[in-house]
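>>> Following is a predicted model, sequence given first.
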Amino acid sequence: MEISSSLLLVIVLAVLMLVMWWRKTSGLSLPPGPMALPLIGNLHLMDNSAPFKSFTKWSKTYGPVMTVYLGPQRTVVLVGYDTVKEALVDHADDFADRAPIPFQYKVLNGYGLFISNGERWRQLRRFTLTTLRDFGMGRKRMEQWIQEESRHFVKSFEDTKSEPVDPAFFVSRAVSNVICSLVFGQRFEYEDNNLLHLLQIISRVLRFVSSSRGQLYNVFPRLMDHLPGRHQAMFKEVEDIKNFVLGKISEHELNLDVQDPQDFIDCFLIKLKQEKDNLDTEFHKNNLWTTVANLFLAGTETTSTTLRYALMLLIKHPHIQEEMQKEIDRVIGQNRMPTMEDRKSLPFNDAVIHEVQRYLDIAPLNVPHYATHDITFRGYVIPKDTVILPMLHSVLRDEGQWETPWEFNPEHFLDANGNFKKNPAFLPFSAGKRVCVGESLARMELFLFIVSLLQKFSFSSPEGPDGIDPSPEVSGFGNMPRNYKLIASPR
C-alpha cells in the first residue's frame, strides 16, 4: 500500500511534535541548533576544512550555547568569552572532564594525563604538576635550561649563512629539547636521527588529526577501522613514539637512584615502587608511558608551532620586528643573554608574543570536554555522554573583548602609555581545571627564544613580506601554519 505525500507529511509532523512534547515533559531541554539528519548529523552543513567557522556562523542564529551533531555524536558548542568562562571557571567541576576522542583513545587506550577523567586524572595531574615544578618548570632552573638551549638554537641559524631555510625543524628541535630535559633528563644533538624521525611523526600526526580525514575517523571510528587509508599509517607511526618512550623508561629502570631522581620518569618510577601494593593505584606502566608521551608531544608541537608562526608574522610585518629589536637593543643590548626578569622592561615584545598566540588561535575548538553526568547550564540540560566544545576561537576573536579581533595588532596588549596590559579573554591555554599543565613553561620558552633570536638576527622571506601567507594550511583540531622559508640575517 502506498502512502500519499500528504499522509507522510502528517506522520513526520506528528513525530516531531511527539519528540518536542517528550523533551518538555521529561524536563530535557537541549540547547537549540540546526536540524540534523540521521547518521550524518550536521556534517552536510559544515565547513569540514574549518568547522569552527560553521559553529561561529550558526551561533548568530542559535545563540552562544547550541547543539550540533557530528555524525551521530551529540555535541554542545559554547561560544564567546562570557559563555566559555562561565562554563570552564564558574562551573569548573561540571566541565572538567575530557571527551574520549576516538583517535587519541585508540592510541592511548584511556591512559595518561590528557584524556583521562576521574581519580586517574586527579592523581596524574597532581603528580605531574608537582614533579615538573620540582624540576624547575616556571623557575630559575628551567630558565637556565632554556637559555642554554637558546645558544644552540641561535648557532643553528648562524650555520645557515643567510641561506633560505624551512624553520620547522630548527624550531621543533630546540623546543623538544626543553621538554626532553624535563622528562628524559637529557637533550639531543640537533643531528640526532631518532629525534628528527620522532619530530616528523609528531608533525604528521597533528596535521592528520586536524585534516578532514582525521575528523572523519573521529566521527565514524568503527567504520574507518575497517577501511584502508592514511589513518592506518598514522597508527603504525605512533608505535615508533611509544617504542621510543618505552626504551627510555627501560634505560631509567636500569640506572634508577631512588635517592637522587633526575627527571620526570625517575620520579614516576619511584612513585610506582611506593604504590606497588596498592591495587587501586594509577601509578603503573600504562599511565607512565602515556603520560610521558603526552608531555613529549604537547611540549614539542604546540610551542614550536607558535614559534614558527611568530617568525612568519614578524616577516609579514617587518615594522613590528624592527620595533621589537629597538626595544631589545635599548634594554638588553647585543651581548647579554635575555632573562625572564627582562620581560617587564620589554612591554612591546611581550605584547607581540601575546598577540601572536591570540592571532594564531592554535586550538580553535579547544580540546573536547565531556559530560560524564547531566549538566544544567544557562537553563538548558546537557545530557550525559555529550561532547562539549568550549570554542577558544570565539574567545580569542570575541568582538566584545578585542578592538580589532581579525587583525594582527599588538596594541591589544598595550595601554595608552605603552605599558603591557592583560586581557581576561587571553585564553590560548584554555581555563579552569583543564588549563594546560605546561603553560608557565610555554610562556618562558616563547619569550626567551623569540627575544634571543631577534637579538641576533633579522628575519625575512626570499619572496618578501607579500610572499608570506599567514592563513592556516589546516584548520580542524588545530590551526596549522603553512610551510615557508626564511632568511636569518645576522644583525
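Great, that's in hand.

>>> Every contact and neighbour count from this point should use C-alpha atoms.
Noted.

>>> quick one: contacts of stretch 71-79?
Contacts to stretch 71-79, defined as Cα atoms under 8 Å, 6 or more residues apart in numbering, come from residues 31, 38-43, 55-56, 59, 63-69, 84, 219-220, 382, 386-391, 394-395.

>>> try 7 Å
39-43, 64-69, 84, 219, 386-391, 394 (Cα atoms under 7 Å, 6 or more residues apart in numbering).

>>> Derive a ChimeraX selection command for the buried subset of these.
Here is the ChimeraX selection string for the buried members of those, based on 16 or more other Cα atoms under 10 Å:
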select :40,41,42,43,64,65,66,67,68,69,84,219,386,387,388,389,390,391,394
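
>>> out of the contacts of stretch 71-79, which are inside strands?
The strands, defined by DSSP state E, take in Val65, Met66, Thr67, Val68, Tyr69, Val387, Ile388, Leu389, Pro390 from the contacts of stretch 71-79.

>>> Help me confirm that the last one comes into contact with Asp82.
No. Because the distance of 10.8 Å does not satisfy Cα atoms under 7 Å, Pro390 is recorded as not touching Asp82.

>>> Go through this protein and flag its longest helix.
helix 285-316 (DSSP state H).

>>> try this one next to it:
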Amino acid sequence: MITLSNLRVFNQTSNRSGVGMIATILLCSLVICLVTFRCYRYLFDRPTNFPKGPPRLPLLGGYGIMLMINYKHLHKAATRLSEFYKSKLNGLHVGSYPTVLVNDFDTVKEVLNRREFDGRPDMYMVRIREKNFQRRGIFFIDGPDWKEQRRFMLRYLRDFGFGRRLEQLEVETEAEIRTMIDIIRDGSRYEHERGFCGPDGFVKCPEVFFVCFANVLLYVISGERIERAKAESVFE
C-alpha cells in the first residue's frame, strides 16, 4: 500500500532529480557556448585594421587554406584569395604569426620603399640557426645588430672588389645570365637540369638561379667558375 509518506519521499526525489538534470543541462550549455565562442574567436578574430582574408585553422592558420587552394603553386593561391576578397591586400595567419599578402605591383613597390616595413620578425626558426639562439646575419635581423653586421660585411667585401666596377666581373655576370636564359628558352641539356626544367619554358624557382648565383660569387672569391656540364655538384 502506498502511504502519504512514501509519496512525499518520491516527490522529493523527483524534484532533486529534476533540479540536478536542469543544472547539468545548464552547465553543458554553458561549456558548449564557451567552446563555441573560443573557436569563433580563434577562427575569425583578427588584429585591428587587419586586411580581409581566410579564417585561421588550427596549427597551420590561414596558410592551410592556401595549401588547399593550390598546394604546388602558392603564388596562384594568393592570386585566388585576392580575387575572392576583391582586395590587393589580404591578411592571414601563418601558424600563429599574422601575415599580410600583397598582390599588386605598385603596392609591392610602395611597401618595399617605406621604412616602416624594413623590420624583420623575431621568429624561433631564425634563432635556431645559432648555438646561443641569437639573431645573426643581415637577412633576418634589424636594428643595431643589423647595422653592425652590415658594416662588418661591407668592410670585408670591399677586399673582394665590392663597390668597385670590374669589367671582367660584369662580363662573367652577363655570361651567367645568358646561360640561364638559354636554359629557360631551350630547356635542359644535361641530366642535372631536368630537375628544375619543365616543358614549354617552365622552370622551378629558386633552383634555376642556383648555378648563376654560385658562379658569380665563386668568381668574386676565387676567380673561378663551374662549367654548365659539371654544375650537378651545386645541387648535391
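Sure thing, it's come through. What you see is a predicted model, and the numbers here were worked out from it, not measured in a lab.

>>> Which strands or helices does the strand or helix carrying Met180 of structure 2 pack on?
Element membership for Met180 of structure 2, per DSSP states H and E: helix 167-186. Packing partners of helix 167-186 of structure 2 (3 or more Cα pairs under 7 Å, 6 or more residues apart in numbering; DSSP states H and E): helix 210-222.

>>> Point out the other helices and strands that the helix it packs on packs with.
Here helix 210-222 of structure 2 is seen to pack against helix 167-186 when contacts are counted using 3+ Cα pairs under 7 Å, 6+ apart.

>>> How far does the helix it packs on sit from its chain's centre?
30 Å (Cα atoms, centre = their mean, to the nearest Å).

>>> which parts of that helix are buried?
Quick answer for helix 167-186 of structure 2 (16+ other Cα under 10 Å): Leu169, Glu172, Thr173, Glu176, Ile177, Met180, Ile183, Ile184.

>>> Of these, just say which sits nearest to Phe10 of structure 2.
Ile184 (88.2 Å; Cα to Cα).

>>> got the residue ranges for the strands in structure 2?
89-94, 97-102.

>>> Using JSON lines, lay out those strands together with distance to Val126 of structure 2.
As requested, the strands of structure 2 are exported to JSON lines (distance: least, Cα to Cα, whole Å):
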{"stretch": "strand 89-94", "distance to Val126 of structure 2": "15"}
{"stretch": "strand 97-102", "distance to Val126 of structure 2": "14"}
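
>>> Ile128 of structure 2 is nearest to which of these?
That would be strand 97-102 among these, by Cα to Cα, at 17.1 Å.

>>> and the angle from that closest one to strand 89-94?
150 degrees (axes from the mean of the first three to the mean of the last three Cα atoms, to 10 degrees).

>>> Return the set of buried residues in strand 97-102 of structure 2.
Thr99, Leu101, Val102.

>>> what residue of structure 1 takes the place of the last one?
Under the alignment by TM-score structural alignment, Val102 of structure 2 pairs with Leu78 in structure 1.

>>> and the gap between that match and Asp166 of structure 1?
37 Å (Cα to Cα, to the nearest Å).

>>> What's the match for Gly137 of structure 2 in structure 1?
Per TM-score structural alignment, the equivalent position to Gly137 of structure 2 in structure 1 is Gly112.

>>> from what I can see its match touches Ala293, true?
No. Gly112 of structure 1 is beyond contact range of Ala293, at 8.4 Å (criterion: Cα under 7 Å).
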